[in-house]
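S.K.: quick one: sequence plus predicted model below, questions after.
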Amino acid sequence: MNEKFPSSESSENIYQRGKFERERAPEYVEQIATDFSEHYSDSGYLEREAVPISSKTDPTVRFIGSHISVFKPELLGGTIPAQGEYMVQDCLRTKNVRGLFDDSYVAGWGSSFISLGALVPKDRLNEATERQLKFFTERLKVNVDDLRMRVSSADKDLLDSCLDYLPEKSLEIDTREARYYQHVIGIEGVRGRNYNMALRNPNGEGFSDVGNIILLENDDGVLGIETAIGSSVVLKQLYNLEHVNDCYPLVGFEAVNPQFRRKLEDSIIVSMRLLKEGLLPRGSDNRERILRSYLRSILYFALKTNISLDSIHSVMENYEATQFPNDQLNTSEQIITALTEYEADLRAGKVNGKEDEVIAAELKINFMQIPKKIKKGDHIRVIAPSRSMGLLSDDVKKAAMEKLESYGFKLSFGKHVDETDEFLSSSVSSRVEDLHEAFADKTVDGILTVIGGYNSNQMLDYIDYELLKNNPKVFCGFSDITAIGNAITTKSNFITYSGPHFSSWAIKKGFDYSIEYFEKCCMSDESFVLHPSKQWSDDPWYLDQERRDFIDSEGYWIIQEGLAEGKTIGSHARCLAALQGTQYWPNLDNSILFIEEDAETNIQLFDRLLQSYIQLPDFKGVQGILIGRFQKDSNVTKEILTKVIQSKTELSNLPIVANVNFGHALPLATLPIGGRISIDTKSNNPITVVQH
């Protein structure tokens, strides 16, 4: 053994570095990078220029997580400079993103760090070992007794290289599992074998890894030798820092619960670095989605620790001024703006995943539940909350049952569906009993209403909304069912559906469109574009199924241009209006109103109804309006409807689309009550059902 680094006794204060001055943190980081650069430059290595973290230098990674991503072309091409090359590279590894919203996850490492790296040809292992050792002992003045090489006896070449320069007492041989000595490179066909260098912990007890030497090889042999040193972990050891993030200190979070503090710091540091590289909070690629997770977690930790966004803003501004003194881009302001907009989106009901749900829970936002979608083979219960099934002819009942069963549904009927009184309905208690049993029955997957009528609102005060809330199911019907559907959504907090009744399924011709959108809305989770039907009808189909009158559709009527998105509230205008002033009236904040009327309503009555909505205190929350196709007997044209709409200044800034396929003209699409719809009148597809 050639002991080129003689040992000496360590002092009690083993590194004798003094106190780490937080306000000078960038100087410490810069100094260790300078020491590394000078050390390798003085040894004849060529300097390799750093690249942005979000660079696509290596298209196989989202962010530069190691200098090897920059060195890859030379490594794979066999063109590593004979004298070797080195670089100081900002890196980002997003391992912590998986635990940001898991309160049990501890962020032991910082996501953002500076990697000190070098690469030499495959025949210079001993030189790589010597260069790395001398960096610590000569440049950083670390006593050799405070160093350890952790190596596997199976890697004889690495072990021999260590023994050439250090006494055996400075080696930890086979003290770890085999995989510890195997380095995952992230380059197809390339693997790594490594020994790790560790520094004694500042308290003198034990050692912690700070870097390594990696033999990079493929099936043909060794390709090159990589040196890697983490500047943050070295500084943590030398200055007895509590955490690697203390190399980039955000002064002001010292009193924050440590469970959240380090992840909060990490999220701020990462967010700032990515914003400074031009990534956008609302961008669409995978890197910007990761940025959004880090940004959202800042709001999450603020809520968990009761820190105001104003306080976080102040800490970020101080940090930004210290870490990026010459940068004109104010990312602190960008972050606060993004978080404020994000919170507003959440409060508007824009929920797109688990992260949103977790943060919304902290904000105490009560999100709308989405019932489990039904599928072929499921059990459908038919009930009559309005008029009785006794009103239907045997032919209609038979045709509806056959069609639903042909789609694989298993049908059952409420006990009281055939009860009929002088109002062609049944008692309130009978109807409520059937409703409760349908929701309470665990074998029932979805519920269809028989038909509309005039009196479903009689039930509203007698419904057990807590029972329904605890057993959300697809509940579908239209017309008079609008009252009960909106009441359930408002009180039980789950989406209901304005769509075909049980009786509607008896339609033999022109019903394919209705089936298509029932499937999209009630049998799938995917968002979908609502296209206009090619034809429509307004004839009494139940009188003669063979002789039908179909009319070519002229498509949507764009009454007013605009762009909007919001929660959906609808659909039969008079039934919905009957809820005004009651506890069942839905909140119109950030809503898309979708309304329709039947043949009993002319343009004057529709005008009056619309005005009653406009005069509601919360109508200002309506973001856009969809109007269902009018029946022929209403005599409503595009021109007269446009005149009515444009006479109301309160509607002047709203996108309004009419002649949409929902309501009493056929075919009818299924739309969610309490879901989300977007309107973009400039698009080829103006209406998209986003959440249902």
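M.R.: Yep, it's here.
S.K.: when you work out contacts or count neighbours from here on, use the C-alpha atoms and nothing else.
M.R.: Noted.
S.K.: ok now whichever helix or strand Val233 is part of, how far from the chain's centre?
M.R.: Per DSSP states H and E, Val233 falls inside helix 231-238. In terms of C-alpha atoms, centre = their mean, to the nearest Å, the centre of helix 231-238 is set 35 Å apart from its chain centre.
S.K.: same question for stretch 229-237.
M.R.: A distance of 34 Å separates the centroid of the chain from that of stretch 229-237, by C-alpha atoms, centre = their mean.
S.K.: next one for the comparison:
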Amino acid sequence: MTPPRPSHGDHVAVLSPAAALPAKLPAPFDLGLQRMRDELGLVPVEYPTTRQWGASPADRAADINAAFADPTISAILTSIGGNDQIKVLPHLDADLIRANPKPFYGLSDNTNLCVFLDGLGIVSYYGGTVMTVLGRYGSTSPHSMEALRAALFEGGWYDLRPADGWTDMGKDWAEPKHLEEEPELFPGTGWQWHGANQQVEGRLWGGCFEIIDWQIRTARWLRPDEDYDGRVLFLETSEEMPSDAYVYEVLMCLGERGLLQRFSALLMGRAKAWEIGRQTTPNERTAYVEAQHAAVLRAMSEYSPDVPVVLDVDFGHTDPQLVMPYGGRCRIDPGAGTIAVEY
């Protein structure tokens, strides 16, 4: 089911179910909250662990449960991702959440919560985190904000489009002066189409590549394998910049399990190839992205050669950051070169 949408003026919960980075980097978070008020017309409501660094999984889960239970809260947005949210899931009240469905927006480690909600039959939204979209240095991205507004307020079918300009390079959030500097964007590259040419429609499932690997390994929150028949797989790698060998091996294992073959298409997000702590040269970045593409296409050609594969779609850890409806429907038309999602 798709939860009811918020309206302008509504109160929305702002949580840190993964890492409470607002405690250490308040400037971009506070900027994001202000833009939530000014550009979206929503009233942010923080919870006890939103700025509590090192909060326990149980305490973070208590905030999630409380946000879903609160009738004055119309949606839930996350501050940013993290790296241990899988520990939060056992503390969630599935019956409470199922009885009080609300739109949930998260990225990266928040894939864990999207998987959990998908298991309850609730559509959530991959994207729209406060610090990355609303707290973006310079100004907000028109491309990202158009998709976020459509997902938040409008619903219906939305045509994704390739970015006219993009970047995977950020600035040090610990230096507030950077918040006033506009990002330098690279020219758009369009999407890369591979595989079969048939039109596809299916419900989206996936998210952050490394977190999906965690979910497959633990296998506590997944649906039965047959429930993924015909769904559209969407994946993107994080700022950890995993190797092409790792990407191939994870897809290989999904293929050997027989799960990869159940999906009707694959959308692969643009690979992040630069990070503050790993500042690659232009040549290194190009080589990294090409190796990532090759790893994905190798695995798909071996295990699922008869489905469409689209590379460099702008969702995930790069900018702009489109919103993907997790569990929502997706239409892919390779002949027309179009991708549409249902918010």
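M.R.: Alright, I've got the coordinates. No experiment lies behind these values; they were computed from the predicted model shown.
S.K.: pull up the aligned stretch in the second structure for the helix holding Val233 of the first structure.
M.R.: Using TM-score structural alignment, none of the residues of the second structure align to helix 231-238 of the first structure.
S.K.: downstream of that helix, the next helix or strand is which one?
M.R.: Toward the C-terminus, helix 231-238 of the first structure is succeeded by helix 258-276 as the next helix or strand (DSSP H and E).
S.K.: where exactly do the strands run in the stretch 201-343 of the second structure?
M.R.: Counting by DSSP state E, counting those that start in this stretch, the stretch 201-343 of the second structure has these strands, from start to end: 232-236, 265-269, 308-313, 324-326, 329-333, 338-342.
S.K.: likewise for the stretch 301-450 of the first structure?
M.R.: So, for the stretch 301-450 of the first structure - with DSSP E, counting those that start in this stretch - the strands run 379-383, 410-413, 446-449.
S.K.: out of the ones you listed, which is closest to Gly555 of the first structure?
M.R.: With C-alpha to C-alpha, the closest approach to Gly555 of the first structure among these belongs to strand 446-449: 28.7 Å.
S.K.: that closest one aligns to what range in the second structure?
M.R.: Going by TM-score structural alignment: strand 446-449 of the first structure matches residues 75-78.
S.K.: and the matching stretch, how far out from the chain's middle?
M.R.: For stretch 75-78 of the second structure, the distance to the chain centre is 13 Å (C-alpha atoms, centre = their mean).
S.K.: just stretch 85-100 of the second structure next, same as before
M.R.: For stretch 85-100 of the second structure, the distance to the chain centre is 19 Å (C-alpha atoms, centre = their mean).
S.K.: touching it from outside, list them.
M.R.: Contacts of stretch 85-100 of the second structure with the rest of the structure, by C-alpha atoms under 8 Å, 6 or more residues apart in numbering, involve 17-18, 57-58, 60-62, 64-65, 68-69, 109-110, 112-113, 116, 120, 122.
S.K.: pick the most buried one from the strands of the stretch 201-343 of the second structure.
M.R.: Comparing these by mean neighbour count (mean count of other C-alpha atoms under 10 Å), strand 324-326 comes out on top with a mean of 29.
S.K.: which position in the first structure aligns with Thr129 of the second structure?
M.R.: Matched across to the first structure, Thr129 of the second structure falls on His501, judged by TM-score structural alignment.
S.K.: got the contact list for that match?
M.R.: Applying C-alpha under 8 Å, 6+ apart, we find His501 of the first structure in contact with 448-452, 476-478.
S.K.: and Ser304 of the second structure, by the same measure?
M.R.: Contacts for Ser304 of the second structure (C-alpha under 8 Å, 6+ apart) come out as 260-261.
S.K.: if you set the cut-off to 10 Å instead, what comes out?
M.R.: 195-196, 255, 258, 260-266, 297-298 (C-alpha atoms under 10 Å, 6 or more residues apart in numbering).
S.K.: what's the match for it in the first structure?
M.R.: Aligned partner of Ser304 of the second structure by TM-score structural alignment: Leu651.
S.K.: ok, that match to Leu610 of the first structure distance?
M.R.: 10 Å (C-alpha to C-alpha, to the nearest Å).
S.K.: coming back round to it: which residue packs closest to the match of Thr129 of the second structure, ignoring adjacent ones?
M.R.: Leaving out its chain neighbours, the residue that sits closest to His501 of the first structure by C-alpha to C-alpha, 6 or more residues apart in numbering is Gly477, at 4.7 Å.
S.K.: what's the one you found aligned with over in the second structure?
M.R.: So Gly477 of the first structure corresponds to Gly106, using TM-score structural alignment.
S.K.: pretty sure Tyr125 is one of the things its match touches, is it not?
M.R.: Yes: here Gly106 of the second structure reaches Tyr125: they are 6.5 Å apart, a contact under C-alpha atoms under 10 Å.
S.K.: which neighbours do the two share?
M.R.: 77, 114, 207, 323.
S.K.: can you tell me which two in the residues you listed are farthest apart?
M.R.: Across those, no pair lies farther apart than Leu77 and Gly207, at 16.3 Å, counting by C-alpha to C-alpha.
S.K.: more crowded one of those two?
M.R.: Gly207 (31 against 23; other C-alpha atoms under 10 Å).
S.K.: what do we get in the first structure for that one?
M.R.: Here Gly207 of the second structure is matched to Ser571 in the first structure, going by TM-score structural alignment.
S.K.: repeat that for Pro26 of the second structure.
M.R.: In the first structure, Pro26 of the second structure lines up with Asp394, judged by TM-score structural alignment.
S.K.: from Phe511 of the first structure, how far off is its match?
M.R.: 20 Å.
S.K.: the two - which one has more neighbours?
M.R.: When Asp394 of the first structure is set against Phe511 and neighbours are counted by other C-alpha under 10 Å, the residue ahead is Phe511, at 18 against 11.
S.K.: who's in contact with the corresponding residue of the second structure for the more buried one?
M.R.: Matched by TM-score structural alignment, Phe511 of the first structure corresponds to Ser141 in the second structure. Neighbouring residues of Ser141 of the second structure by C-alpha under 10 Å, 6+ apart: 133-134, 166, 182-183, 319-321.
S.K.: which among the residues you listed end up buried?
M.R.: By neighbour count, with 16 or more other C-alpha atoms under 10 Å, these hold 133-134, 166, 183, 319-321 as buried.
S.K.: so Pro540 of the first structure makes contact with Asp549?
M.R.: Yes: using C-alpha under 10 Å, Pro540 of the first structure is in contact with Asp549, at 9.4 Å.
S.K.: just give the nearest non-adjacent residue to Leu113 of the second structure, would you?
M.R.: Distances taken as C-alpha to C-alpha, 6+ apart place Leu89 nearest to Leu113 of the second structure, at 7.2 Å, with adjacent residues excluded.
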